[in-house]
Every structure is written in structure tokens, then in C-alpha cells.
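**Student:** Predicted model follows, preceded by the sequence.
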Amino acid sequence: MKKLLLLMVVLTTSLSCKKFLTERPEDFLSPENYYETEAQLDFALNGVYTVMTENGTYASAMLGRLGLEADEGYNNNATDNASVSDYAVFSSDAKIQLYWTVLYKGIDRANRLLENLHKPAMNETKRDRIKGQALFLRSYYYLMLVSRFGDVPLLLKSAADGSPESVQVPKTAAKEIYNQILADMEEASGLVADITAVESAGRVSKSAVWGIMARVCLYMAGNPINDVAKYQEAITWANKVISLNYHQLNSSYQQVFINYAQDKYDLKESIWEVEFWGNGIGVYTGSAGAVGMINGIGGTADDNIGRATGVLFTTKWHLQVYEAGDLRRDWTIAPFRYEGNPPVESNWSASVNQIYTRYCGKWRRKYELVTPKGNRTPQNFPLLRYSDVLLMLAEAENEVNKTPTEAAYTAINQVRRRGFGKPINTPDPTLDIQNQDYETFKLTIRNERAKELGFEGLRKNDLVRWGIFYDRMKVIYADVEPGNNAAIRAAKKYYGNVTQRDVVWPIPSYELGINKKLEQHDLWK
């Protein structure tokens, strides 16, 4: 089912580059001798996709090493100290630079593909499919940039050459970039295939485009854009996914993540995901990732259970926000650690010292089918799940109407019932959210997103758009109880380092050095 990933390995090698804005033209596939056949267009499209499988994005950095978990959890890995991983942020940070470089590389690959789509003689529907995916991926990479850096250069044409003159590009206002993202995604939605026709959740479908458009609209409706009219548009796009009457929640929350570990697609629940393959050994060396190794249950180097660094630990708030009987808690936050040789599961106690040492539990390597389970993993990572679409709809309904609607209650209660192991479409008066006012429901949604989507890389952006990032991080800082074990000290440092300017990252100093028209974000001057 992942047959295209082997092609991506080859393409990643042929398209790899050092710094996006300092490339020599020969580092890329030359338009003069490439893009001549349908097969070559497919290769080039795969190269756009592979950006998500690089260490600067979902193969490593975004798995707990960029501070994206915010109030849900913190990085407790000593090798990540004094960096963005623990909010000791500098414009020279290597992870921030790599994130920027990798995404602009993907944008340039998409631009080159779009500029050369017309060249081969081929089926026009297939050409449109390729165009739609390239447009969407370029827009998604801009979403990843603008939501974390603010104003950035908007490049809608490929880099002409690597000369100093060609890389002098000023920033574009964030709102203009968001508008471009929505325009390109809307065009893409008319070109890409229906979800029932795509070969895997790793390929872009109409459902993926519509769902991500709902997310874009929520980002625009909140800080710093504050275009509240976008809440209504978020409803429109979320409803297009829901009205297909195809998507539904998997009855088992745990099974969703076991599927990621076992290369099992569930397109009804997992609408779009980053694909990895193999264990880093043999022909699939470049296709494996680190999901479950970096952000898994640490404390073991066993190749049978699965090695895990385990950099992500929970906060007390995240552990305690779950209600009694919510099955998501002990899956999202591992209730055990590994001890002994061979390692066995040993449950945590309720002591304060053991709250802050609990690992993220969603990515459990023991369920992987590929052995040995060394330092690279085949686990996929979710980019859009149906539960997120439901929660986005519920939030937008509440914001537009200033009170939760029946549609909002229906959406959030499906998510909650699944979380408690109840029939998803059967009302449960003892569990269902009902009869709440606008402010109460707003808090309910914010907490529900942490319970349902914890450790999936969405929380910081949520807190930023809600305008509560700094306050929440300082609440968590104050909530870290006294103690002298390493985990508590790490949590105190992590949340203590946060400043009000951390709502965005600084423009990398390297980029400022080579692009004299690029200015640092006002918060980082």
C-alpha cells in the first residue's frame, strides 16, 4: 500500500539540498530535461510529499522537539536543552533553521512542478490530480510557516538561480499569505480525488483539503489575524467533510493509533497522515521515521518492545483534565514505564514525583509488525483526523452563534462518547455535553481538544489563536509542584523559559544574513 514510498527514497536523494535559498540550479531537476513524461511528474510530486518525512519536520523535530505541545507536555531530553525544545529560543537555533529550510525546499519543488505540468502529453484528469496535490502541499507548507513565524516571504514561482540577487525577497503580511493559502486550497479541492479514490491516507484527498481549510479558517479567525468572519467559513468546510456521510470515528480510540503502528489505513477516521515505512534497514533506509522512538514510551533499548528515547512527558494539568472513565487518558499518557531486562511494564504511582515522569503513550512501539524495532520506525503520524473536524465544527458553531447549537452538541458528543468507549451515535445523558452557555462551551471545547488531540502537534497553535498562550504556559509553570527530581526541574525550566514573544519563532539569523530584504519579526528585534 506504500509502494510509492520507495520511489520517494530515490527522489529524496536526487532532490536533496543544503540551503533552499543558496542552491545552485544544477542541484535541482532541470526543467530542460525533466518533467517530460507523466512518470516524471509523479516522481516530482513524490518529492514534494517527502518534505514531511524529513528530520526538520515529522521525522524528528515535530515529534516533541519544537515545543508544540505547550500546556499538554514538555521535553525532558537533556540533549535538546538550550534550544527551542525547552523554549530557550534564539534566531540561530538549528531546529528552527532546518524547519524553515525544509519547508521552503518543498515550496520550491511544488513551484517547479506547477510550472512544468503542461509539458507531457497525458490524461488531463491525471494532470489535474497532480496539480491539485502540488497546490495543496505548497499551501500546507505555507500554513506551517505563517502560523509559526508570522510574516514570511511568499514565493509563488521557483527560484530562478542561486545568485545573491535572486534571493532578495521581502516578507509578505501574514493575512495575505493566509488568503493565498485559502485560494490555492479551494482550487485544489476541485482537482484532487475523492477520499474513496485515493490509494492511501498519505495522499491528499478532497476531505483532507476541506478539513485543513477549516483549520486555516480557525487560525485566521483567532490571533493575530482576528478575522472573525472566518468562523462561518470554518463551518462550511467542516460540513463538507461531514456531509459526505463517509467519515466516521473508529469505535476504539486506541485502535486509531495501533493502526498507525501497523500500516493499516482507516480513511474514515484518519483523513490525512504522514507515511513512513520500514525500520531503517535495507532498501527502505530512507523511508523510516522516528514516531514512537522520539515521542514514545521511553526507558528501553529493547529491539523487541521497541527502542524509545521518550522525550515527551505530561503535565499535571493534562493528566488531570480527563474525567473519570475517559479511556483516552491512559492511552495518551502512558500509565506505566519499562523496567528490567527483559523490560516489563511497571505502573506509575500517584505521587507528585511520578506525575511529571509519565511519557506520551500514543505511539506504542510494541504494536509494530516490523522487526527488529531499533532507532527507526514505520509508524505514521496524523495530520487530520475526523474527530478534529467534528471539534472544529463545534467550536465554530459556538463562535458564530454565541451559544452552542445542536450541531455543536452532536459533534462534540460523538467525540466524547468514543473517548469513554460508548456507542458513538447513541445519546448518553450521563456523559453528553448539554445546556451550556457560550463561555462554558468555549472552555469545554478547549479542554476536549487537549483530551482528544493531545501530543499531535496542534496545541501550541490552538493556544496562540485563542490568545491565551503565554497565560496558559505560566499557569502550568505555577502548577509544577515543588520537587527535586530531574523531571520536575526540567518542567520548571521549560515553562519558566517562556516569554510573551514565544507566540512566534524568530526569523532564522542565517536567512537574515543572505536576504537583506528580510526583516526580523518585531517581537524578536
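**Tutor:** Structure's in. What do you need?
**Student:** For the rest of this, base every contact and every neighbour count on C-alpha atoms.
**Tutor:** OK.
**Student:** show me where the stretch 1-150 of the chain has strands.
**Tutor:** 73-75 (DSSP state E, counting those that start in this stretch).
**Student:** er, the chain actually
**Tutor:** With DSSP state E, the ranges of strands along the chain come out as 73-75, 270-274, 312-314, 336-339, 344-347, 381-385.
**Student:** So what's the residue count around Thr440?
**Tutor:** Thr440 has 12 neighbours, counted by other C-alpha atoms under 10 Å.
**Student:** before we move on, the earlier item: can you list the strands of the chain in CSV and add mean neighbour count and distance to Ala82?
**Tutor:** Putting these into CSV (neighbours: other C-alpha atoms under 10 Å; distance: least, C-alpha to C-alpha, whole Å) gives the following:
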stretch, mean neighbour count, distance to Ala82
strand 73-75, 30, 11
strand 270-274, 25, 28
strand 312-314, 29, 16
strand 336-339, 17, 27
strand 344-347, 12, 31
strand 381-385, 23, 27
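**Student:** The ones you listed into CSV, with extra columns for distance to Gly162?
**Tutor:** Listed next are the strands of the chain as CSV, based on distance: least, C-alpha to C-alpha, whole Å:
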stretch, distance to Gly162
strand 73-75, 37
strand 270-274, 30
strand 312-314, 39
strand 336-339, 50
strand 344-347, 54
strand 381-385, 33
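**Student:** out of the ones you listed, which comes closest to Ile412?
**Tutor:** Ranking these by proximity to Ile412 (C-alpha to C-alpha) places strand 381-385 first, at 13.9 Å.
**Student:** chain center to the closest one: distance?
**Tutor:** 7 Å (C-alpha atoms, centre = their mean, to the nearest Å).
**Student:** Which strands and helices lie in contact with it?
**Tutor:** When contacts are defined as 3 or more C-alpha pairs under 8 Å, 6 or more residues apart in numbering; DSSP states H and E, strand 381-385 sits against helix 206-221, strand 270-274.
**Student:** Next one for the comparison:
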Amino acid sequence: MNKLTYYTGLLLLMLSTACTEKLEVENPNTPAVDQFWQTAEDAKAGVNAIYGNFYRIGGYARWIHFNYDLRSDEGYSGSPWLELQNWQKFLVVNYNFDCGMHVWLHHYQGIYRANQVLAYVPEIAMDETLKKQYLAEAKFLRALYYFNLTSLWGNVPLQLTPSEPTDLPPYATQAEDWAQIEKDLAEAIPDLPPQYSDNEKGRATKGAAYALLGKVYMQQRKFDQAQAAFDWLVTGEGSSYYGLMDNYQDNFTHLHENNRESVFEIQFSSVNEGGPDVDAPNSASGNQRSQFFGPRGVGWSDGQCRRWVVDTLLAEKTVDGQRDPRLAVSCLWDSLDPRGPEYTMVYGQPFATRYPGNNGEVWFRKYLDDYWRDFSNYYSPINFRVIRYADVLLMYAECLNELGQTAAAYPYVDQVRERAHLAKLSDIKPGLDKAAFLQQLKHERVCELSGEGTRWNDLVRWGDLDDAGKVSAIAQRDPDFENFQVGKHKLLPIPQSEMDINPHLEQNPNW
């Protein structure tokens, strides 16, 4: 989608804050609900407003990456802001801390906006096909917001109609949350197009809905249903729309966005640079990840990569004996250039000059700006790829393996490996049994997807966070997990402010 079109709906956004008190005096400068939902343009503006919440710091602009990447064993925080550092160390005292509170708040604001579209657009006289598409987009987006909430908190209240300040939504179990997400996606799929014109790229597609539905099924270990969802992209009609980019790095820069490997991505822009993080026409729409994950002296270095990720990628060699090319794209460290720190460039300076006597620190390089400029800020234009086709291929292989079709799973891993110029898995490790193939998949997913927000859900799905012995093994490569308590830390604490105002909520176990 044209990045500017997200903000055509910002008149609507003033209606969107369900947590403020209901006032007696109406603001004459903003339209009331009964005045707004009149035309097809209103419907589109309402849908665009749902996408608009991706730009908030609790959307995809900032904090979501701390919860997925840094809480996993791939990353950590060495931030001087100790409360931020401790959030990733499972040492949470303040249940209202920014990392959780803003994600909760801004995701529910996105859900509120989706609920408005679903409630009011059906009554608008407009083209019926376009109306169905807008309603399907709203269901997809509501499902995506709930997917993140359910993945992080587990048991979150379901709000399926436009909320009022006095609403106290009832407690819902994780199973109920997953079921609603499945329902939204299943209903969205028939009315979503497989593609859009260039000025509408970024909107939810049929492939995006199928892929998200597959992820939802996988998290519940419903592998037969997950495979069926992925079929559309991998072996069915959707296979003509997707493929792997020849150059792995093209998935993480602003130069080749919305490419054939992108299944769903957030459309960031440097437009409105300097704008506030509020609901306003001049709100910033930039990706803040590079500022917060950027190396010291350039970014805040609040998020970093564990060294074991580098070692894992170094263990792979291409067919001609070179480094796995994904390593240089995924990680920034002292020997990004094989010749060492004197030749490794970090935002225009040699690593050895910028960090003399460095102690082996590593940063996630994906989505950093160093490939095109020598500084970072809060307004990076690099789109964030929520789901890539390579991820779909590896998930598809996992489904086949779990269903006892290990031999049939090999070709999908081989596609990913061959793009990285690695030998086929079917050539170097033929005949793996189910358990051994899963262990290999765990390796493949780190090499292909590190720093992309997939690892936390992987660990959950594999059951690695439900067993004290497995957690101890994780702690060998990520000391933060020495603080991890089975039965507690797999889920975040529900913000205390929400518990205080809603007696129907139940705090997650052991918090």
C-alpha cells in the first residue's frame, strides 16, 4: 500500500481511544461515529486506521521486537536502562512497564479500530466486492493483533465489538483466543485478493491470511490443519505469487520492498520525520528498530544478538567453501569482514576504531541502516517483513515432518539452503528420522530467520520452555534463562493497570 494512504483515516483515529473517560461535551473538530461511516471513502479510511496502529511504539515500530527477539535466546539487552534490561532477563517487577503496556494498549487500539470497521461498514452503500475486501482486511488485522497478544500473554480478553469506556470484557482462555483468530482468518480468506496494484501494496492478501492461519495452527500443534493452510502458498494457487529472492539481503532493506518473498510486511516511511507518537495527521511512520537495536555510538544498543548465533552460521559453508552469506546480513560483529576488526565497517568506521578492545559484542544487522547511510534515527523507512516465504517453506517442512512425512519435507528445506548456496540437506544428511529432522530444522530456522521475531514462538511450539532440563540447556547459550521459571515466564504478566480496572481478568499463573 502507498505508505501515505495509511494516514488518510486519521480523522477517525480520534474515536479510537477506549481507555479515556467518556466526556459530556462533544469535540466539534472531530466527527462522531454516527456522522462518520457514510461513504466508501469513510470505509477505506477506517481500514487504513487499523494499519496505522502498526506505527505506534506498541505496534511494530519498537517494543514488539523486544518481546519476541530479546526475550528469546537469540538476543538480550545490555541497556543502561535497567528496567528495560531486566524485562528481557525475566526479572519483571513493574507489570506496567513500557515493553508490555504499550504493546497491550496499542494492539487493543488496533482491535478497536477493526471492530469499528466490522460494525459500521456493512451498512454503507458502496461496491459490494470492495466492501467485502475491507471487511476481510479488518478481520485479518484483528487476527494479527490478537495473534501477538495471545502469543505473549496467552489469556487475553476478546473484544469483538466497538468498546465503550465502561466495558469490562470477560476473561478468555488461550484456546478461546486461538479459536477466534482462526475464525477471523477463515472468514477473511475468501474475500482477500491475492495481489494489489503498486499503490495498494502492503494490504492484507489471501496468501498473508493463509500463512498467518498456518502459524496459528502450528502454535497449537495442529499440524495437519497448518499444512492445509500453507498448501495454498506452497503447492496450490498461491505458489505462482511467491518465491525466494536471489539475494537474501533484499528482504531487509528499503530497496526491494514488497517483493515476491514477502508474504506480509509493515509499510514504514520517513514521511513525517520528527512527528509525534500520537494519533495525529503528522504522526511519524518510521521504523524505530534501527535506533534501538543499532550499535553503540550510532543507535541506543538496547537490543543485541547472542554470539552463539554467529557461531551457528559460521558452522555452515557454501558449496565452494565460503561463509554462509546470511551471516553478513544477519549479524554485525568484529569479524563481519573475514579479515577482522580493522576491515569490518560499522556505519562508516572500522570496527577496531569505533570499538577498541571490544569484548565480542554482536548486534542484529537485519533492518539496520548501515548499508545506505552512516547514521540511524527513529524514522527508518525500511519495511518490516512479518512473514517471509522462506519462513513458510520451513514451517511447511516442519508440518510434514510432524505428520510422519519426513522424506517429503526435504525439498522445502533444500530450497532455502540452495538460495544461500549451501549443499542440499538431502545430499549431506539423507534419511534423518523425525526427531533428527526436527533438530536440523531448529538449526535451519536460526540460520535463516534469526532476529526476525520468530524464535520465541518456535521455542514455545517445540515445548522447550515447558521443561526445566530444556530451559537449562538454553541457559548455556543465553544466561538470561537462568532466571526463567517454567510455568511462569512463557507468558507475560497482564498489565496491573488492566487488572485494577477489570475484575473479570485473571492474572497469568505465578505472577
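**Tutor:** Received the coordinates, thanks. These numbers were taken from a predicted model, which means no experiment stands behind them.
**Student:** Of the strands of structure 1, give the one that comes closest to Glu36 of structure 1.
**Tutor:** Proximity to Glu36 of structure 1, assessed across those by C-alpha to C-alpha, is greatest for strand 270-274 (28.0 Å).
**Student:** Average offset of the longest helix seen in structure 2 relative to structure 1?
**Tutor:** Secondary structure of structure 2 per DSSP state H: the longest helix is helix 128-153. Compared with structure 1 after fitting, helix 128-153 of structure 2 has a mean deviation of 0.8 Å; criterion: mean C-alpha distance after the TM-score superposition for structure 1.
**Student:** what about the equivalent of Ser14 of structure 1 over in structure 2, how many neighbours?
**Tutor:** When structure 2 is aligned by TM-score structural alignment, Ser14 of structure 1 is paired with Met14. Met14 of structure 2 has 15 neighbours, counted by other C-alpha under 10 Å.
**Student:** quick one: Met14 of structure 2 from Trp37 of structure 2, how far?
**Tutor:** Distance of Met14 of structure 2 to Trp37 of structure 2, given as C-alpha to C-alpha, to the nearest Å: 14 Å.
**Student:** what do you get for Tyr145 of structure 2?
**Tutor:** According to C-alpha to C-alpha, Tyr145 of structure 2 and Trp37 of structure 2 sit 23 Å apart.
**Student:** Quick one: residues contacting the most centrally placed residue in structure 2.
**Tutor:** Centroid-nearest residue in structure 2: Val386, 4.7 Å away (criterion: C-alpha atoms, centre = their mean). Neighbour list for Val386 of structure 2: 263-266, 452 [criterion: C-alpha atoms under 8 Å, 6 or more residues apart in numbering].
**Student:** related to what we said a few turns ago, turn the helices and strands packed on strand 381-385 of structure 1 into TSV, columns for distance to Trp317 of structure 1.
**Tutor:** Listed next are those as TSV, based on distance: least, C-alpha to C-alpha, whole Å:
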stretch	distance to Trp317 of structure 1
helix 206-221	24
strand 270-274	27
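**Student:** can you list contacts of stretch 261-278 of structure 2?
**Tutor:** Contacts with stretch 261-278 of structure 2, where a contact means C-alpha under 8 Å, 6+ apart, come from 1, 3-4, 54-57, 60, 202, 204-205, 207-208, 211, 242-245, 251, 258, 282-287, 379-390.
**Student:** Just give me how far it sits from the chain centre.
**Tutor:** Relative to its chain's centre, stretch 261-278 of structure 2 lies at 14 Å (C-alpha atoms, centre = their mean).
**Student:** Tally up the residues packed near the counterpart of Gln439 of structure 2 in structure 1, please.
**Tutor:** Correspondence of Gln439 of structure 2 to structure 1, assessed by TM-score structural alignment: Leu443. Leu443 of structure 1 sits with 12 neighbouring residues when counted by other C-alpha under 10 Å.
**Student:** can you check Thr444 of structure 1 too?
**Tutor:** Count around Thr444 of structure 1 with other C-alpha under 10 Å applied: 15.
**Student:** again with Ser92 of structure 1
**Tutor:** Residues near Ser92 of structure 1, counting by other C-alpha under 10 Å, number 15.
**Student:** Same check on Ile468 of structure 1?
**Tutor:** Residues within reach of Ile468 of structure 1, counting by other C-alpha under 10 Å, total 14.
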